[in-house]
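In: sequence first, predicted model second:
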Amino acid sequence: MSALSQRFSEFGYVAGWRASRMLPESAASTLFSLGADFAARRDGAGVQQLRRNLARVVPQADDAELDELTRRALRSYARYWQETFRLPSMDHKEVSRKVAASITGVENLDAALAEGNGAVMALPHSGNWDAAGVWLADYLGGFTTVVERLKPESLYKRFVEYRESLGFEIVPLTGSSTAMRVLLKRLRENKAICLVGDRDLTNSGIPVKFFGEQTRMPGGPARLAATTGAALIPAGCWFTEDGWQIRLHPRIRVNAREEVPAATQALADIFAGDIAAHPTDWHMLQKFWIADLEQDQQDALGEATKS
């Protein structure tokens, strides 16, 4: 991304933050929904990829149904950003209370922390994970997560400040071992970490089958659990009409490094179940399956798998 594009991107985020806080909630919802509908009509590359992704999740859908699913998914994505921009100015105790009223599976987290080895919570790009994080920070007194370093640096700092204001401990993903050391330390302190775990089309990703096709997912959550004895807990997030639904699934047992691929496949299977039930809340506008990559990218990943 060029420096000019980065600046335009930052301007867009800053404008969104300001506009969503200044407008009444109903007006902001209307504005973001209109933006989503405009994006659907424009049918850019990201929208086309979203439609292809949804076609895997809902293979029985015909063209008209896929068009409607895509429109609704874009509205869900717009809702995520609207809520993201408004969250810093919202009553966080009220957000936590609202999540707590509908969340299921908290006993799985409680049992994990009672064992004393920490918890690794893995979730897909679905619903509003920041709202879930507000609840988790309130429930546990804080938790740790990893974020990619965005460009420009000023935009990255805005997002770090935003999530820290919600009670998250942020560890930057830099490519070094620093982030891993922090996460290991937190787990050994019997704390919780939360990681997005549904897309890693790199040589380090773990091959899995997802909705019947090959892709790759991050091995980090399962590796951390195997290394520390922490509980690996899949989490699902989706929207309700006026709030959020969170499901904390029973832990996936992973006791050794050689069990990481099977544990990652188990994560994929659980993610798939939640996404199939709430497809329009899965915000995946990027290429996700190996078959959608260019041939040279497919070949590179194939060679990595053999080595």
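Out: Yep, it's here.
In: drop to CA atoms for contacts and neighbour counts, all remaining ones
Out: Noted.
In: in the longest helix seen in the chain, which residues are buried?
Out: Determined from DSSP state H, the single longest helix within the chain is helix 63-86. Across helix 63-86, burial judged by 16 or more other C-alpha atoms under 10 Å covers 66-67, 69-86.
In: residue 152 touches residue 8, doesn't it?
Out: No. With contact defined as C-alpha atoms under 8 Å, residue 152 does not count as touching residue 8 (10.1 Å).
In: who's more crowded, those two?
Out: residue 152 (17 against 12; other C-alpha atoms under 10 Å).
In: quick one on the thing from earlier: what's the next secondary structure element after the longest helix of the chain?
Out: helix 92-100 (DSSP states H and E).
In: so which residues make contact with that following helix?
Out: For helix 92-100, the external contacting residues (C-alpha atoms under 8 Å, 6 or more residues apart in numbering) are 131-132, 134-136, 138, 166, 243-246.
In: same question for stretch 66-84.
Out: With C-alpha under 8 Å, 6+ apart, stretch 66-84 has contacts from 16, 20, 28-29, 32-33, 35-37, 39-40, 47, 50-51, 54-55, 127-128, 130, 239, 279-283.
In: if you set the cut-off to 7 Å instead, what comes out?
Out: Outside stretch 66-84, the residues that touch it by C-alpha atoms under 7 Å, 6 or more residues apart in numbering are 20, 32-33, 36-37, 40, 50-51, 55, 127-128, 280-281, 283.
In: which of those lies closest to residue 116?
Out: Closest approach between the contacts of stretch 66-84 and residue 116, by C-alpha to C-alpha: residue 128, at 28.3 Å.
In: nearest residue to the closest one other than its sequence neighbours?
Out: residue 80 (5.7 Å; C-alpha to C-alpha, 6 or more residues apart in numbering).
In: how about the contacts of stretch 66-84, which pair is most distant?
Out: 20 and 55 (31.9 Å).
In: the structure to be compared is supplied as follows:
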Amino acid sequence: MDRLKRHFVMAGLWSLALLPFALQSLLGAVIGRVSYRRNGRSARVSRANLQLCFPDKPSEEVERLCAESLVATGRTLVETPGIWLRRPLANARRLVEVRGIEVLETPLAEGQGVLILLPHIGNWEMLNVYLAQRGGGATALYQPPRQAYLADDIKKVRERLGNDMVPATVQGVRQLYQKLKRGGTVVVLPDQVPNQGEFAPFFAEMALTDALVWRMAQRTGAAMILMCTLRRPDGRFDVEARPCEPGVYDADAAVGLEAVNLTVQRLVEDYPAQYQWEYKRFRERPAGERKLYTFRSGEAQYHG
């Protein structure tokens, strides 16, 4: 049965991958608009997060960002199989402008490892394409899919460009440390809720934050930067690289993690419509604080 499911899923991924780019964008936009109009979980969580993070924005602006964010997420969903499976050159042609790349090139030229923070904004899978253009060799931490029968296939297609994927296990983390100590490049997604971590401010709320990125920088002396691939109005992408807030290197974990979140926050403030607001970033709460994301009567509510 698992073998049949695997073939069915891979056939579906290939079907999406072979669609023209314009049709992928259109289909993704339709998925996002339907999600917004149905006002299901994705729309309600997105709206709640926007209200939490931008309490001063008028409701009309919140609704606009909610709708645009869901469209962007729908497009990312439909585009991703093509990024995994299409010929690399076809995807590379969709990269237009590269900004701030010296923050990556300078430490690498000096033999220093680089830890890239890659938030869920734009289409984060496209950074794999860009790094492959530079010769590949980056290593990224990933969470294997819940469907174990897909694990090998997903890992294989994500590594086909020349970058390495290691699982979020003790052994996988050990490989990241080794890569950084050798002056290599490691990519991590800093805005996921970890199994363990420390609470640090993200916008106006406390968010459980993975301390791994801070520890890796402390123990390896790696440079920490932020990178993203942002969607242009024409459906192509720009690559943007930025330095992190200076506090990311502080010896105090609380200061360092606050700076990590602030680095992500500054980017999100610049491109709020491209952020994946449907993710329950604040689902874990500090002791004694009430849970967020309680919905009733079809409306998004949260406890402040």
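Out: Now that the structure is in, tell me what you want to look at. These figures come from a predicted structure and were not determined experimentally.
In: now, the contacts of helix 92-100 of the first structure that are in helices?
Out: Reading helices off the contacts of helix 92-100 of the first structure with DSSP H, I get 131-132, 134-136, 138.
In: how about TSV for these, with distance to residue 271 of the first structure and neighbour count added?
Out: Compiled in TSV, those are given as follows (distance: C-alpha to C-alpha, whole Å; neighbours: other C-alpha atoms under 10 Å):
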residue	distance to residue 271 of the first structure	neighbour count
131	19	25
132	16	23
134	21	25
135	21	26
136	20	20
138	25	18
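In: which one among the residues you listed gets closest to residue 188 of the first structure?
Out: residue 136 (18.6 Å).
In: need the counterpart of the closest one in the second structure.
Out: With TM-score structural alignment as the criterion, residue 136 of the first structure lines up with residue 131 in the second structure.
In: what's the spacing between that match and residue 139 of the second structure?
Out: Using C-alpha to C-alpha, to the nearest Å, we find residue 131 of the second structure at a distance of 10 Å from residue 139 of the second structure.
In: what's residue 213 of the first structure aligned with over in the second structure?
Out: With TM-score structural alignment as the criterion, residue 213 of the first structure matches residue 205.
In: could you do residue 109 of the first structure as well?
Out: So, by TM-score structural alignment, residue 109 of the first structure is matched to residue 104.
In: is it fair to say its match lies in a helix?
Out: Yes. Under DSSP: H, G, I helix; E, B strand; the rest coil, residue 104 of the second structure falls within a helix.
In: where's it relative to residue 185 of the second structure, distance?
Out: Taking C-alpha to C-alpha, one finds residue 104 of the second structure at 9 Å from residue 185 of the second structure.
In: just residue 268 of the second structure next, same as before
Out: Counting by C-alpha to C-alpha, the gap from residue 268 of the second structure to residue 185 of the second structure is 23 Å.
In: so what's residue 111 of the second structure up against?
Out: Counting by C-alpha under 7 Å, 6+ apart, residue 111 of the second structure touches residue 183.
In: tell me the SS of it?
Out: Criterion first, three-state DSSP; result for residue 111 of the second structure: coil.
In: and the two most separated of the contacts of helix 92-100 of the first structure?
Out: It's 166 and 245 that sit farthest apart of the contacts of helix 92-100 of the first structure, by C-alpha to C-alpha, at 18.5 Å.
In: could you find the closest non-adjacent residue to the aligned residue in the second structure for residue 224 of the first structure?
Out: Counting by TM-score structural alignment, residue 224 of the first structure lines up with residue 216 in the second structure. When the adjacent residues along the chain are set aside, residue 216 of the second structure lies closest to residue 177, with 6.5 Å between them (C-alpha to C-alpha, 6+ apart).
In: check which helix or strand that neighbour maps to.
Out: helix 170-181.
In: which residues in the first structure does the helix or strand following that helix align to?
Out: Next helix or strand after helix 170-181 of the second structure toward the C-terminus (DSSP H and E): strand 185-188. Mapped onto the first structure using TM-score structural alignment, strand 185-188 of the second structure spans residues 192-195.
In: which residues sit against the matching stretch?
Out: 118-123, 143-146, 221.
In: ok, back up a step: reformat the contacts of stretch 66-84 of the first structure as TSV; add distance to residue 257 of the first structure and secondary structure.
Out: Below are these laid out as TSV (distance: C-alpha to C-alpha, whole Å; DSSP: H, G, I helix; E, B strand; the rest coil):
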residue	distance to residue 257 of the first structure	secondary structure
20	45	helix
32	44	helix
33	45	helix
36	43	helix
37	46	helix
40	43	helix
50	34	helix
51	36	helix
55	34	helix
127	31	coil
128	31	coil
280	34	helix
281	32	helix
283	30	coil
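In: list just the nearest of these to residue 205 of the first structure.
Out: residue 283 (19.8 Å).
In: contacts only, for the alignment partner in the second structure of that closest one.
Out: Under the alignment (TM-score structural alignment), residue 283 of the first structure maps onto residue 276 of the second structure. Residues in contact with residue 276 of the second structure (C-alpha under 7 Å, 6+ apart) are 69, 73, 120-121.
In: tell me which two of these sit farthest apart.
Out: The widest separation within these (C-alpha to C-alpha) is 11.3 Å, between 69 and 120.
In: skipping adjacent residues, who's closest to residue 199 of the second structure in space?
Out: Closest to residue 199 of the second structure by C-alpha to C-alpha, 6+ apart is residue 208, at 4.3 Å.
In: can you check residue 155 of the first structure too?
Out: Residue 155 of the first structure's closest residue in space is residue 10 (C-alpha to C-alpha, 6+ apart), at 5.7 Å.
In: quick one: buried residues of the host helix or strand of that neighbour?
Out: Following DSSP H and E, the helix or strand that holds residue 10 of the first structure is helix 3-22. Within helix 3-22 of the first structure, the residues scored as buried using 16+ other C-alpha under 10 Å are 6-7, 9-10, 13, 16-17, 19-21.
In: again, but for stretch 109-129 of the first structure
Out: 109, 112-113, 116-129.
In: would you work out how far apart the start and end of that stretch are?
Out: End-to-end distance (C-alpha to C-alpha), stretch 109-129 of the first structure: 16 Å.
In: hang on, the earlier thing: which position in the second structure pairs with the residue nearest to residue 128 of the first structure?
Out: By TM-score structural alignment, residue 80 of the first structure lines up with residue 76.
In: how close does its match sit to residue 251 of the second structure?
Out: 37 Å.
In: with residue 20 of the second structure instead?
Out: Distance from residue 20 of the second structure to residue 251 of the second structure, by C-alpha to C-alpha: 49 Å.
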